[in-house]
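A.B. asks: build me a model:
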Amino acid sequence: MQPRPAAQDSDDEIDLMAVIGTLWRGKWVIAGCAALLMLIGGYYVFRVAIPKYQASTTLALELRSENVVDLESVVSGVSTETSAINTELEVIRSSGLLEKLVTELNLTADPEFNGALRPEPEFSIGKLKAIIRTAVTPAAEEEEAGVGLSPEEKEMNRTVATVRDAISASNQRNTYIFQIGAKTTDAMKSALIANTLARLYIQDQIDIKFQATENAVTWLSERVIELEAELKERENAIKELRAETDLVNAEALLALNQQAKDVRDRLADSRTTLALVGARVENLRSLQQEGDPATMAAAVNDPTLDRLVVRAGNDSATRELFDERFALLITREENALERAEQQVAALEASYARLQEQIEQQSADLVKLQQLERETEATRTLYETFLTRLKETTVQRGLQQADSRVLSKATPGVYVEPRKTRILALCLILGAMLGAGLVLARQMMHSGFRTPEDLEAATGHAVFGQIPKMPLRRRGNLVTYLNDKPTSAAAEAIRNLRTSVLLSDIDQAPQIIMSTSAIPGEGKTTQSISLSHNLAGLGKKVLLIEGDIRRRTFAEYFDFGDSPGGLVTALTGKRPVSELVVRAPGMDVDVLRGEKASVNAADLFSSDRFQEFLQELRRSYDYIVIDTPPVLVVPDARVIGQFVDAIIFSVAWDRTSKTQVTEALRQFESVGIRVHGLVMAQIDPRGMKRYGYGGKYGAYSSYGKGYYDAS
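C.D. replies: This next block holds a predicted model:
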């Protein structure tokens, strides 16, 4: 029988049905938590919580104000924008307004708002908060926060803070209606506080407008006087500038600009002429140096030189006359160049004078225009402020509030604690807490509760499911098996026997080894019970205590004066027939373990042990070997090499998945096959508690008609 492949854990999806099943199995825990939270909530609602009453005053925002003049241009009213309306809501709960409320109603003498007047309870949430605040905030910071305040001011601040918590202000959507609410422990007190706060709010609006009007009159008067003086000063500055400057008007400045343009054009022509004359002089001088009469005559276009150039080649006197005439022409051109230079210099000086006049008069004109604009602006501002001053003066004493009372508050109605809601929330929170505990317990659980979980985690088949036997001591095991042959535990052992014998169809196993991952998992009880059941088939059975380190068989059997055990048999000093003990109440030969002078693993690794098992095969039909835990010592892996079948015990809901997996890996590392697993020490009540009582194995409720009472 090949082991099935272990389930892969790569799928991270949540199994919704598994979660629901887990919650259903923990339904009593969830119900208990819900009931506990409801009891706590009920105690708070009916015994601890103080009833509160809510009263509301309704105000309407006045959109039309009956002003004699347009005062809105000086002192604006309340805007109808959402942000402005929200601002008014905050004004209602402002410290200044609440201080007036506390003072008028003397709320500092009311224990509900002044905590110093209430008797201090032994335990309260406020005291706990104070302790935490003291621990978190240094004492120096607390003292610094109250520096400069008198005891009366501190008391007023504490009372205002408490009153603010009891006051609410809201705006009805898509309307200009305000509601001022007060929530206290007395219905009449809530109405009184709401009405008084509304009255103070309206009076505060009037006071603010009156004060704003007075401030506006004072400020406008000062500004009118300042602007009048500034206007006179600017008008005088214009007169002085007109007297000091030569500027007539903008048209004269335009004429100067036209004259400067004409001079600039003449200067450009003169400079061109100067450049031409200069170039001609330079050309003539260079021709004079070259001395070619024909070229010189052609350059000046002079008739006299044209006549002389014909005879200049052969007559020295003629050549001299020719040179004198050419030098005279050069002198003429130099004189023309000097006249052109003088004309350019004169035009440049004239243009510079014009530019200076233009710049001076332009600056004067700009300054004059600037003074005129500033004067006109000052005159306009002066007239505007003078008009506003007259309007504001007329408006004195005519201020009206921006709001009015639509309906006064009536005695408050009961609003809290909301018993039904609190109890419902406690029920929901309790159920959530219980569900969290159930899921957390399931997440932290590392054992196995069903054979399906065990098979999925290991990939090995589960041969049997053995319930916990009601034994007061281990020595009662054989008696229990004999007295309860049809009990659930006995039937579970028979199922295990059948699974083991049929694990190999071709040849039933003869030597069967029982082991586990750690001590205390029921493998020894399982070995004895299996041996007892095999003997019931009329077979010759030998039970060997392979755990020679702990040797617990003495707790199950009375060996009396047994001459020896397994170690003696291996040495051959005495035959096995003299060493085995027939257990009382069962037809099974038992070979007890002995303390060895050599290491147990070395002893079982010897050839002698293998030969010993071969000898036993010829004498017994079945041999059951109880071995030590795999994760503790290597004995089981050594013995497992020589047996026909290995059954591995896993304690129900106790042995962790890591321990089982590691133990099986230990067998696989040495090439030993574990034939099947046994889920042992199953608690039927625990199975029912987890919701499996009617579903799995011999301990199922369906077997009540087949089993005797356990």
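A.B. asks: switch to C-alpha atoms for all contacts and neighbour counts from now on
C.D. replies: Fine.
A.B. asks: could you pull out the strands for this structure?
C.D. replies: For the chain, the strands defined by DSSP state E cover 52-61, 167-171, 177-184, 403-407, 413-416, 462-467, 511-516, 541-545, 581-582, 588-591, 622-626, 645-651, 676-682.
A.B. asks: could you check the angle strand 52-61 makes with the second one?
C.D. replies: Read it as strand 167-171. Calculated by axes from the mean of the first three to the mean of the last three CA atoms, to 10 degrees, strand 167-171 forms an angle of 40 degrees with strand 52-61.
A.B. asks: what's strand 167-171 in contact with?
C.D. replies: Ile85, Leu89, Glu90, Ile92, Arg93, Ile177, Phe178, Gln179, Ile180, Gly181, Ala182, Lys183 (CA atoms under 8 Å, 6 or more residues apart in numbering).
A.B. asks: same check, this time on the longest one
C.D. replies: When contacts are defined by CA under 8 Å, 6+ apart, strand 52-61 is touched by residues 176-187, 190-191, 194-195, 198, 402-417.
A.B. asks: repeat the analysis, applying 7 Å as the threshold.
C.D. replies: For strand 52-61, contacts defined as CA atoms under 7 Å, 6 or more residues apart in numbering pick out 176-187, 190-191, 194-195, 198, 402-416.
A.B. asks: try the last one
C.D. replies: Strand 676-682 is contacted from outside by 460-468, 521-522, 646-652, using CA under 7 Å, 6+ apart.
A.B. asks: following up with a second sequence; could you model it the same way so I can compare the two?
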Amino acid sequence: MLQKHTAQPVSSLQTERDDELDVLALAGTLWRRKFALAACALVALLLGAYYAFFVAVPTYRSTTSLALELRNEPVVDIEALVSGASTDDAALNTEIEVIRSRGLIRQLVQELNLLADPEFNSSLRPAPAFSLRKVVAAAIDQLPFDLPALPEPRGAGIEPLVETEEEPAVSAPPGMNATIGAVRRAVAANVQRNTYVFDISVTTQSPRKSMVMANTLAELYIENQIDQKFSATESAVTWLSTRVVELEEELRNRESELKALRTQVDLVSLEGLEALNRQLIVARERAEAVASEISEAEARLSQIAALRAEQDYLGLDSIFDDNTLSALVRDGSDTSAIEARLDLLTDQLDNSLTRQRQRLETLMPSVERLEGQVEAQSDEVSQLQQIEREIQTTRTLYETFLTRLKEATVQRGTAQADSRVLSEAIMGNYVSPNKSRILMLSLILGLLVGAAIVLARQLGNKGYRSAEELETSTGRSVLGQIPLMPIKRRNQLITYFNDKPTSAAAEAIRNLRTSILLSSPDKPSQIIMSTSSLPGEGKTTQAIALAHNLAGLDKKVILIEGDVRRRTLNQYFRKDVNTAEGIGSALQTDASMEEIAKFIIRDPRLDVDVILGEKIAQNAADVFSSAKFKRFLGTLQAHYDYVVIDTPPVLIVPDARVIGQYADTVVFNVAWDRTSRVQVREALRQLSTVNISVTGLVLSQISPAGMKRYGYGGKYGSYAGYGSSYYES
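C.D. replies: All right, here's what the predicted structure looks like:
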């Protein structure tokens, strides 16, 4: 009786991707592909050896050592006239850059005529056989259209507004700039640590050339230092000469001005000015004393007038200090006598005040005259002193510059360099190519490239290479592993099993048969369905082989082709047993065994009844979903021990999901190292959505050589050697 399967839950491993790297597994993969790694390393080693011994141009380095003089003692000490080299780090680094400057390198190129040396002037080298520029030019010539012309630079074609008569600048010889750049790259300079010694190294293709260039560059550098000092001295002499002449003329003019001023001034001197100043002080003191007395007299008169108005005779007596007045006040005489005496005393004070005022009027003109004389003579003395100071300053500056001019004139012919050659360069030493290093790096690079290729292929694999991978990824058990059949045509399959009953492939099918029969010992697997994700994964081969193997158990077996669209099963049988009628015609009968038997064929090589596929007008999925197909399978179940059905791929058409509803065992085929994990998971998911539980998986079309190459164990991997006495080749 037909029974439907209940879908089992899909394992979470089926939807998760294992991205973790197993270091031991990667190491094992590299070890298994050791011959590929060795091949990559050998190729890289050969390429490195070819480059080191035949392609790379040998180069040689020669070094000249220079010592920087800490103190350069001139013949004549000209302080701060032309300074020597500093010894701090910045100054030393500056000297290094001076050595590698384009100006000094240009002198080296001209001195040794390096413009004619093909090593530095690339224009003298023969044109290479292959050049990217030639390829680009050839590609441009082949274009069916012309490239647009480049726009002219800004200002091109505009006539100059003003014509000049200046001579054109002398242009550099062709290739000079490129040659200077090449020579600069060949020159290196560095300071020795904790010393004032720096080395000039030159690396060329000739040991003698390196030596000559290093020594010549050192000489040019020292000459450049001398030239710079001579030029600085010449500039100093020229400037000092100009300044001496200017100062001499200025000193002469100042002296003339002083002489003229002395002629205009009437014997004005600092001593006369001091005497006149003393007279002014005395006159001012006298005027101030008289003014003070006048103020006091005016104050007394005011006080007397106030006391008289109050008739305070005692107070008046104390002011005048007059005996007669005192006697009159003491005797108490009449006021008329006192007033008369007061009038007399007051008149005397008025007369004295008048005389003091007249005296002050006499002194003030004298003070003003003296002040005018002092002010005028002070200005004249100050002007004379200012001119004398300027003359003295100019004379001192003139004498100093004149002395420096004489010293610079002497120093001009005795300039010395700040550096000296410590050790001259000798014949250059071989520096490159470093053959041992190139060979070592080539070997390492070859191993790295080989490892990258192996790991990329290993990590980029999307299929399954072992039953363990398939079980881990899908969560389903693997019922069998079937090798790739050693046949050229599909109709040779049955003959191969008959001729090689103990071959590895036949034993694999027996293992599959055993796994299927023991997968559900309490419930016999009568209807067995074989399917896969996509076409070409070995499901038809597995169905035929399984039917052939089940018949070997003296069981009645019938093989049905459920893939009525492609009808691949026809290709496995001889043409003399093929028929135009098949399952489609059988389903049109009353499902009795007598009617079905009309459409059963028998191949003499295969002790199995076969119903081939047949092109039908209706949709195959509708046919297999009908009650006719259900009755058809029921009839076959009653007359056969096993019914093996070959169905279409799950991901292509829905036929397998329809037929699977009636199957006791569903065998899902996965092509070794070809069917992707995504395809397998999607096919299993589609089967689970219609409550079809896959009994087990079959890893088919296994390549034994590939298993060994990838290092997987099992019957077709590293253990294959143990089965040589069990399997028939």
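A.B. asks: quick one: TM-score?
C.D. replies: Once superposed, the chains reach a TM-score of 0.73 (TM-score structural alignment, normalised by the length of structure 1), with 576 aligned residues with a CA RMSD of 3.7 Å.
A.B. asks: quick one on the thing from earlier: include distance to Thr387 of structure 1 and mean neighbour count when you put the strands of structure 1 into JSON lines, please.
C.D. replies: Converted to JSON lines, the strands of structure 1 look like this (distance: least, CA to CA, whole Å; neighbours: other CA atoms under 10 Å):
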{"stretch": "strand 52-61", "distance to Thr387 of structure 1": "29", "mean neighbour count": "23"}
{"stretch": "strand 167-171", "distance to Thr387 of structure 1": "38", "mean neighbour count": "19"}
{"stretch": "strand 177-184", "distance to Thr387 of structure 1": "35", "mean neighbour count": "24"}
{"stretch": "strand 403-407", "distance to Thr387 of structure 1": "29", "mean neighbour count": "17"}
{"stretch": "strand 413-416", "distance to Thr387 of structure 1": "54", "mean neighbour count": "16"}
{"stretch": "strand 462-467", "distance to Thr387 of structure 1": "105", "mean neighbour count": "25"}
{"stretch": "strand 511-516", "distance to Thr387 of structure 1": "106", "mean neighbour count": "27"}
{"stretch": "strand 541-545", "distance to Thr387 of structure 1": "120", "mean neighbour count": "26"}
{"stretch": "strand 581-582", "distance to Thr387 of structure 1": "130", "mean neighbour count": "20"}
{"stretch": "strand 588-591", "distance to Thr387 of structure 1": "126", "mean neighbour count": "24"}
{"stretch": "strand 622-626", "distance to Thr387 of structure 1": "116", "mean neighbour count": "25"}
{"stretch": "strand 645-651", "distance to Thr387 of structure 1": "101", "mean neighbour count": "27"}
{"stretch": "strand 676-682", "distance to Thr387 of structure 1": "102", "mean neighbour count": "24"}
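A.B. asks: how about the helices in the stretch 401-550 of structure 1?
C.D. replies: 419-444, 451-458, 477-483, 488-501, 523-535 (DSSP state H, counting those that start in this stretch).
A.B. asks: hey, which of those helices is tucked in deepest?
C.D. replies: Of the helices of the stretch 401-550 of structure 1, the one with the most neighbours on average (mean count of other CA atoms under 10 Å) is helix 523-535, at a mean of 24.
A.B. asks: save the helices of the stretch 401-550 of structure 1 as a markdown table, and put in distance to Glu214 of structure 1 too.
C.D. replies: Converted to a markdown table, the helices of the stretch 401-550 of structure 1 look like this (distance: least, CA to CA, whole Å):
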| stretch | distance to Glu214 of structure 1 |
| --- | --- |
| helix 419-444 | 54 |
| helix 451-458 | 88 |
| helix 477-483 | 107 |
| helix 488-501 | 102 |
| helix 523-535 | 101 |
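A.B. asks: of those helices, which is nearest Asp9 of structure 1?
C.D. replies: Between Asp9 of structure 1 and those, the shortest gap by CA to CA is with helix 451-458, which sits at 9.2 Å.
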